[in-house]
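>>> I need the structure of the sequence given here:
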Amino acid sequence: MNFPLEPLAISTGIVALAEIGDKTQLLAFMLAARFRRPWPIIAGIFIATIANHAFAGAVGTWITTLLGPDVLRWVLGLSFIAMAVWMMIPDKLDEDEITAPKFGVLATTIVAFFLAEMGDKTQIATVALAAQYDAFAAVVTGTTLGMMIANVPAVLLGNGIAQRIPVKLVHGIAASIFGALGVAALVGVGMR
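Take a look at the predicted model:
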């Protein structure tokens, strides 16, 4: 099996950066504070992320079968540039979105995290990265790893760590990377 490292590394890095201050990271903080059971929360985040990002990666791969190379280049380029702009808009999470665990902490985390990730920056990024690199396994592994890099410390260390992270700077770096990917796609760099 061919497992390219470039899509893995870029997917991991960009999603780890994009997740800082994202609504799903805020959800991870809230789940940790409310339930105080880190391991089921971490497992739930992992399961929900794999399911969500596998779906997103499949959509990204499917899109490549629908669009010709020139149209795909423009769609991806403009999508990455739009992601760069979106990165600069802070996320918010309504505390009412988390309900009491009727099915346990693990199931509650899986459902809440999966639903919060639908249409989220990192899910859209996974679609675009899968389409850009045509490396489903590497992209899904990378985006899942990026989510875990950002969210495991959020669950284990709590909101105290969030106060020390320069979120605007991190989002600026992620926006710059998305912008660079957009420009590269528009000029045809890295396209298959």
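>>> all contacts plus neighbour counts: C-alpha atoms, from now on.
Fine.
>>> okay, now residue 69: neighbour count?
Using other Cα atoms under 10 Å, residue 69 has 14 other residues around it.
>>> give the closest residue to the residue at the greatest distance from the centre of the chain in space, chain neighbours not counted.
If you look at how far each residue of the chain sits from its centre, by Cα atoms, centre = their mean, the farthest one is residue 102, at 26.9 Å. Excluding the flanking residues, the one nearest residue 102 by Cα to Cα, 6 or more residues apart in numbering is residue 108, at 7.4 Å.
>>> from residue 126, how far off is that neighbour?
The spacing between residue 108 and residue 126, counted by Cα to Cα, to the nearest Å, is 24 Å.
>>> ok, now which ones touch the residue nearest to residue 102?
Applying Cα atoms under 8 Å, 6 or more residues apart in numbering, we find residue 108 in contact with 44, 101, 102.
>>> hang on, the earlier thing: from residue 124, how far off is the residue farthest from the centre of the chain?
30 Å.
>>> what's the answer for residue 173, then?
Using Cα to Cα, residue 173 is found at 18 Å from residue 124.
>>> again, but for residue 96
In this view, residue 96 and residue 124 are 24 Å apart by Cα to Cα.
>>> okay, these two: which has more neighbours?
The neighbour comparison of residue 96 against residue 124 (other Cα under 10 Å) goes to residue 124, with 21 against 6.
>>> the closest residue in space to the more buried one that isn't next to it in sequence: what secondary structure?
Of all residues not flanking residue 124 in the chain, residue 56 sits nearest, at 7.2 Å (Cα to Cα, 6+ apart). Put simply, residue 56 is helix when judged by DSSP: H, G, I helix; E, B strand; the rest coil.
>>> cool, and residue 119?
Look at residue 119: counting by three-state DSSP, its state is coil.
>>> any idea which residue sits dead centre in this structure?
Nearest residue to the geometric centre of the chain (Cα atoms, centre = their mean): residue 122, 2.5 Å.
>>> next SSE after the strand or helix carrying it?
With elements taken from DSSP states H and E, the one containing residue 122 is helix 121-133. For helix 121-133, the following helix or strand on the C-terminal side (DSSP H and E) is helix 136-157.
>>> and this one, please, so the two structures can be compared:
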Amino acid sequence: MQDFIQAFALIFVAEMGDKTQIMAMAFATRYKISHILLGVGIGAFLNHGLAIMLGSLLNRYIPLEALQLVAGVLFVAFGLLSLSISEEDEETTKINKYGAIATVAMSFFLGELGDKTQLTALTLSTQAQLPIMTLMGTVSGMVVVSSVGIFIGAKLGDRIPEHMIRLGSFVIFMLFGLNKIFSSSYVQSMGSTFTWILILMIALLTVYRFIIFRRQIVEISVSALRQKAKDLKAYKERIQNGIDQLCQGCDVCRDMGCVVGYMRGILAERMKPGELNSDYLEMLHNRDFDPDKAKVISVMIDEYFEKYPDERETNWQLVTVQKVLEKIIEKNTIHLV
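Next up, the predicted model:
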């Protein structure tokens, strides 16, 4: 147990705020949490397992410089792929879930090759009584640290537009990738001409991805506006039908003299926001309308507002209709804000 606690504590402290946690935060904007944690666990297990079981052989026969260069190239690729926004349905998500796990696992496995975390695991294994407990401790530490990063990423994802999060992921992966590539002795040995050609290639790929990314943002924005207009029309028709069912067949609706006629006038845009006031509403005829039917209509409006929260502040028609419905349901004074 001592081997587990020591390994867990050292890895947790070493990776808190390090690139591993930031990578987890970036992945949290793209994949499900369960897939990320599973990928982190697999990647860390393979990475630390190699360090503990075959660390000395790895250093002797496989140059870490080569592995670091491969990791850098993959990070740049992940960064470029981050510049993409698409509307995937649930079936597409199911198809891609194993790809997400493999991507995260490979990223963490290669990203930690030759890093201080792997070297720490290797050092701990030389003095551990039970190497398997050391392995469990290091993997657990990586998963817990990543969980903190995922939590932060998920919270940010609720408040920051998706395209900004994608840009953040792009920057993070590109920084790590470019650092690994251009600090590699293999690249440095190729000379300045090769380095500038490599920089130019990466720059051209980045510009190309940004062009596609911008086009996707515009297309999705237009698509979202069209869908919003379509949904609003559909909800208004449903609400109008519900209001029609509230009507008891009196004549005063023709002159908007009762609450039902008033709601009809609101939806038909025969009134402007500035013409609304509580005194006028209190003068309206409010017969014994069915409160259950009014609740059904109010729920429809809540559904629309849940789908488009910003509409609660801007769509005065639906807000006003819902306030009138509350008057029918509660039979009390209504106040417009």
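>>> quick one on the thing from earlier: average gap between the helix holding residue 122 of structure 1 and structure 2?
The superposed helix 121-133 of structure 1 is, by mean Cα distance after the TM-score superposition for structure 1, a mean 0.7 Å from where its aligned residues fall in structure 2.
>>> contacts for that helix, please.
The contact list for helix 121-133 of structure 1 (Cα under 8 Å, 6+ apart) reads 7, 11, 15, 18-19, 52-53, 56-64, 76, 79-80, 83, 86-87, 117, 136, 139-140, 143, 185, 190-192.
>>> buried members of these into PyMOL, please.
A single PyMOL command selects the buried members of the contacts of helix 121-133 of structure 1 (16 or more other Cα atoms under 10 Å):
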select buried, resi 7+11+15+18+19+52+53+56+57+58+59+60+61+63+64+76+79+80+83+87+117+136+139+140+143+185+191
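>>> tell me which stretches of the stretch 101-250 of structure 2 form helices.
Ranges of helices within the stretch 101-250 of structure 2 are 116-125, 131-157, 162-182, 185-189, 192-246, based on DSSP state H, counting those that start in this stretch.
>>> and residue 130 of structure 1, what's its match in structure 2?
Alignment note (TM-score structural alignment): residue 130 of structure 1 maps to residue 125 of structure 2.
>>> and for that match, the neighbour number?
23.
>>> do the one 5 residues further on as well
Each residue near residue 130 of structure 2 was counted by other Cα under 10 Å, and the total is 13.
>>> that one and residue 50 of structure 2, how far apart?
16 Å.
>>> swap in residue 233 of structure 2?
The gap separating residue 233 of structure 2 from residue 50 of structure 2 is 60 Å, by Cα to Cα.
>>> these two: which is more packed in?
Each of residue 233 of structure 2 and residue 50 has its neighbours counted (other Cα under 10 Å); residue 50 has more, 19 against 12.
>>> trace the more buried one over to structure 1, please.
Aligned by TM-score structural alignment, residue 50 of structure 2 pairs with residue 55 of structure 1.
>>> name the nearest residue to residue 78 of structure 2, ignoring sequence neighbours.
Per Cα to Cα, 6+ apart, closest to residue 78 of structure 2 is residue 173, 6.5 Å.
>>> list the residues that contact the closest residue to residue 33 of structure 1 other than its chain neighbours.
Sequence neighbours aside, residue 158 is the residue nearest to residue 33 of structure 1 in space, at 7.2 Å (criterion: Cα to Cα, 6+ apart). Residues counted as contacts of residue 158 of structure 1 (Cα under 8 Å, 6+ apart) are 29, 32, 33.
>>> what about the first one, neighbour count?
By that I understand residue 29 of structure 1. Other residues close to residue 29 of structure 1 by other Cα under 10 Å number 23.
>>> that one contacts residue 152, doesn't it?
No: the pair residue 29 of structure 1 / residue 152 is not scored as a contact, 9.8 Å apart, by Cα atoms under 8 Å.
>>> now, of the helices of the stretch 101-250 of structure 2, which is deepest in the fold?
Neighbour counts (mean count of other Cα atoms under 10 Å) averaged over each of those peak at helix 131-157, with a mean of 22.
>>> how big is the angle separating that one from helix 162-182?
Counting by axes from the mean of the first three to the mean of the last three Cα atoms, to 10 degrees, helix 131-157 of structure 2 points 140 degrees away from the direction of helix 162-182.
>>> would you mind measuring from the alignment partner in structure 2 of residue 11 of structure 1 to residue 143 of structure 2?
By TM-score structural alignment, residue 11 of structure 1 lines up with residue 7 in structure 2. Look at residue 7 of structure 2 and residue 143 of structure 2: by Cα to Cα, they are 13 Å apart.
>>> ditto for residue 98 of structure 2
For residue 98 of structure 2, the distance to residue 143 of structure 2 (Cα to Cα) stands at 18 Å.
>>> ok, residue 266 of structure 2 next?
Between residue 266 of structure 2 and residue 143 of structure 2 the distance is 55 Å, computed by Cα to Cα.
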